[in-house]
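Trainee: structure for the following, please:
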Amino acid sequence: MTTLEPAARKAQQGTGPEPASRPRSDPANAPEVRVRLGATGDGGIGALAGAAGGSLALTWLLFERMLPLSGAFGFLVCWYLLFLGMLWGVGRLMWDARTARDRLIQTVVATAGLLVVALIADQVGYVLFRGEHAASHLNFFTQTMQSTATLSPITSGGALNAIVGSLEQLGLATLFAVPLGIAAAVFMSEIGGRLARPVRTVVEAMTALPSIVAGLFILGVVILTLGLEKSGFAASLALTVMMMPIVTRAAEVVIRLVPGTLREASYALGGSQWRTVLSVVLPTARPGLVTAVVLGMARGVGETSPVLLTSGFTSGMNADPFSDHQVSLPLYIWNYVKYPAPDMVARAFAAALTLMVVVLVLFVTARILGGRRPGDLSRRQRRRIRREMTAAP
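Mentor: Down below sits the predicted model:
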């Protein structure tokens, strides 16, 4: 009884005996901890800085004091390899083998991306630096080179004829390549059969076809055999040969992404195969098809070899692609960059800058128009559906 009196007294006072342990929290109700993949915490920044500094010092000693080595490229390569080796060593001192390997691979991928961005920025900056002097004058976009001599000032002459020629040749090539490419993609993905595999093999082989082979094909078949003169139309045929496999491959991939349930629903409602393809498959894959078309156009607009062999060269304006020679921006660049006069070289780099802007516009257009997945509704379509649902009784 004496042993129960302190407990009874505590119970009367309302305190009671203290629990032996506190209840554990439920793991299901615990707050979610966000894990950041690729984070540079836990000494990652220090390891990177230490490995970079140590490898730079060791590379300097090797090139300047110990070995008969020289050259900026070799210095950078040696520095990078030593940096990776030191990063692995420092990582093994700080983390386990799996974490150190993961950080090393992350560093390799990140530096490769930075290298690609640096190379692109260097090319764009160099072209901008060399061509800004000519592109800053309005006459470059409003005049031709017909009345401009080699030593004429930069305020004379321009690339209007090349811009018009490139746009016309690209428009004709798109007009020819897009229907053929999409039709071939529909045949390979929707119809199939014994000929699907040979057609796919030919398309894949044409994707890696050198551009000069396309120019030689049009030169030998269309110009020399059929007697067609060199013109913008012949150049557009050569560009069609280059663009069609790009459009076909990209369109086939996009069409295959269309859910099969949509086709089954169309067949269940009594639709035929061609009606299903025309009314269901192609509208669903429209954003991806637009991306395929724009990517093909971006490939064709910068080709030089096919145009060089098929279009001819002229310094004046020729807005008719079906007769006489017609110059384009790649051919304009190739012709005038060889001149010894600095102003001629500046005009060539200004044309290269214009061509880069055209390609950039095409890729941005492809990104905007093809950002949605097949089957996703655009904002305009969602607004229209909401209006119809609101207006319905």
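Trainee: alpha carbons only for contacts and neighbour counts from here, please
Mentor: Noted.
Trainee: in the stretch 151-300 of the chain, which spans are helices?
Mentor: Assigned by DSSP state H, counting those that start in this stretch, the helices in the stretch 151-300 of the chain fall at 160-186, 196-207, 211-218, 232-256, 260-268, 273-276, 282-284, 286-301.
Trainee: can you redo the ones you listed as JSON lines with mean neighbour count and distance to Leu61?
Mentor: Listed next are those as JSON lines, based on neighbours: other CA atoms under 10 Å; distance: least, CA to CA, whole Å:
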{"stretch": "helix 160-186", "mean neighbour count": "22", "distance to Leu61": "53"}
{"stretch": "helix 196-207", "mean neighbour count": "15", "distance to Leu61": "48"}
{"stretch": "helix 211-218", "mean neighbour count": "20", "distance to Leu61": "47"}
{"stretch": "helix 232-256", "mean neighbour count": "27", "distance to Leu61": "50"}
{"stretch": "helix 260-268", "mean neighbour count": "13", "distance to Leu61": "64"}
{"stretch": "helix 273-276", "mean neighbour count": "14", "distance to Leu61": "70"}
{"stretch": "helix 282-284", "mean neighbour count": "19", "distance to Leu61": "62"}
{"stretch": "helix 286-301", "mean neighbour count": "24", "distance to Leu61": "46"}
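Trainee: one more sequence to fold, the one below, so I can look at both together:
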Amino acid sequence: MSTTTTTPPAARPAPLSQRPPGSGFRRFKNRSATVVLTAAMVLAMIPLVLIIFEVTRRGIGVVNLDFFTQTEPPPRREGGGYAAGFVGTLYIMALAVLMSIPFGIATAVYIVEYGPNRLTSSIRFFTDVMTGIPSIFVGLFVYGLLVIGWGGMGFGTFVGAVAIAVMMLPIVTRSAEEMLRLVPNELRNASYGLGARKWQTIVHTVLPAAAPGLTTGSMLAIARGIGETAPLLLTAFGSGLIVTAMQGAPQGAVPMQLYRGAGQPFEAGIDRAWGAALCLFVLVVLFTIVARWIGSRASVGSR
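Mentor: The predicted structure follows:
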């Protein structure tokens, strides 16, 4: 005689319409948190929207072809432009990029690929400290060291580029370090397994894999450096004429011309300052958008 055991049917889950006690209060808390966070976001966006609106309203009527091709006239006279500032900014930023980005990436490579040790810990600490140093301190340091110090180089393009490069260097280093750490170790091990040396693995495997992230960090550093004013006041000093000398003559820059134009009592000079502010804002936004786009393309390509 055989006996069979029957298992009771599994209990069916309760329908969603039958909510357990307390679910209404949880929905209330969720909606309240959503409202509070949305209000906080709106409040945070108000100053940014007002800045964009005011800069665009005051500067859009000044920016034209003459603004980029003509030098600044006397403060009372209308028209003219900031050609000297744009040339000087391009000159200074080109030198600053050559100084900061290769050294910043090389420093990050040493920290990630040859650390950790006491030296890498010290480098990371001082990099973090440099990130928070006010820019006027950097300008004062370069002024005391190169302009009137043992360098005795005077004002000029090169010392201004050194000050901007010092501001950009920690940003490049920290961003490059994080990007290099995201490269999987499997790629390194595969390169070593094929017989490549460490430097060959870094150059041909690690850096190409991290290239989009390195480009993004470099773009953000350039966007930070292009709008700096305080370091240039003590190093490049400023000029209303187009200067091609690398050193020995004061060099102009858009942020300095903006700063001095905004302090004038004449309406024409103030209007040109608003135009320069709009140009700087557009440049920073463009660099930021390009950096975000490169970063998004890299994240999509890695999936």
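Trainee: take the helices of the stretch 151-300 of structure 1 and write them to JSON lines, including distance to Phe129 of structure 1.
Mentor: As requested, the helices of the stretch 151-300 of structure 1 are exported to JSON lines (distance: least, CA to CA, whole Å):
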{"stretch": "helix 160-186", "distance to Phe129 of structure 1": "21"}
{"stretch": "helix 196-207", "distance to Phe129 of structure 1": "34"}
{"stretch": "helix 211-218", "distance to Phe129 of structure 1": "29"}
{"stretch": "helix 232-256", "distance to Phe129 of structure 1": "30"}
{"stretch": "helix 260-268", "distance to Phe129 of structure 1": "52"}
{"stretch": "helix 273-276", "distance to Phe129 of structure 1": "53"}
{"stretch": "helix 282-284", "distance to Phe129 of structure 1": "44"}
{"stretch": "helix 286-301", "distance to Phe129 of structure 1": "23"}
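Trainee: closest to Gly312 of structure 1 out of the ones you listed?
Mentor: helix 232-256 (8.4 Å; CA to CA).
Trainee: after superposition, how close is that closest one to structure 2?
Mentor: Compared with structure 2 after fitting, helix 232-256 of structure 1 deviates on average by 0.5 Å (mean CA distance after the TM-score superposition for structure 1).
Trainee: give me the angle between that helix and helix 286-301.
Mentor: Using axes from the mean of the first three to the mean of the last three CA atoms, to 10 degrees, the inter-axis angle of helix 232-256 of structure 1 relative to helix 286-301 is 150 degrees.
Trainee: and helix 232-256 of structure 1, which stretch of structure 2?
Mentor: Aligned using TM-score structural alignment, helix 232-256 of structure 1 spans residues 157-181 in structure 2.
Trainee: nearest to Ala135 of structure 1, out of the helices of the stretch 151-300 of structure 1?
Mentor: helix 160-186 (11.9 Å).
Trainee: matching residues in structure 2 for the closest one?
Mentor: By TM-score structural alignment, helix 160-186 of structure 1 lines up with residues 83-109 in structure 2.
Trainee: what residues are up against the residue lying closest to Ile136 of structure 2 once chain neighbours are set aside?
Mentor: Sequence neighbours aside, Ala230 is the residue nearest to Ile136 of structure 2 in space, at 5.1 Å (criterion: CA to CA, 6 or more residues apart in numbering). Going by CA atoms under 8 Å, 6 or more residues apart in numbering, Ala230 of structure 2 touches Ser135, Ile136, Gly139.
Trainee: do you know how far Ala230 of structure 2 is from Gly115 of structure 2?
Mentor: Distance, Ala230 of structure 2 to Gly115 of structure 2, by CA to CA, to the nearest Å: 35 Å.
Trainee: what does Ala236 of structure 2 give?
Mentor: From Ala236 of structure 2 to Gly115 of structure 2 the distance is 37 Å (CA to CA).
Trainee: quick one, which of the helices of the stretch 151-300 of structure 1 gets closest to Arg92 of structure 1.
Mentor: The nearest among the helices of the stretch 151-300 of structure 1, by CA to CA, is helix 232-256 at 43.2 Å.
Trainee: make JSON lines out of the contacts of Ala230 of structure 2 and add distance to Pro212 of structure 2.
Mentor: Formatted as JSON lines, the contacts of Ala230 of structure 2 follow (distance: CA to CA, whole Å):
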{"residue": "Ser135", "distance to Pro212 of structure 2": "28"}
{"residue": "Ile136", "distance to Pro212 of structure 2": "32"}
{"residue": "Gly139", "distance to Pro212 of structure 2": "31"}
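Trainee: out of the residues you listed, who's nearest Gly88 of structure 2?
Mentor: Comparing the contacts of Ala230 of structure 2 against Gly88 of structure 2 with CA to CA places Gly139 closest, at 17.0 Å.
Trainee: nearest spatial neighbour of the closest one, chain-adjacent residues omitted?
Mentor: Using CA to CA, 6+ apart, the nearest residue to Gly139 of structure 2 is Pro231, at 3.7 Å.
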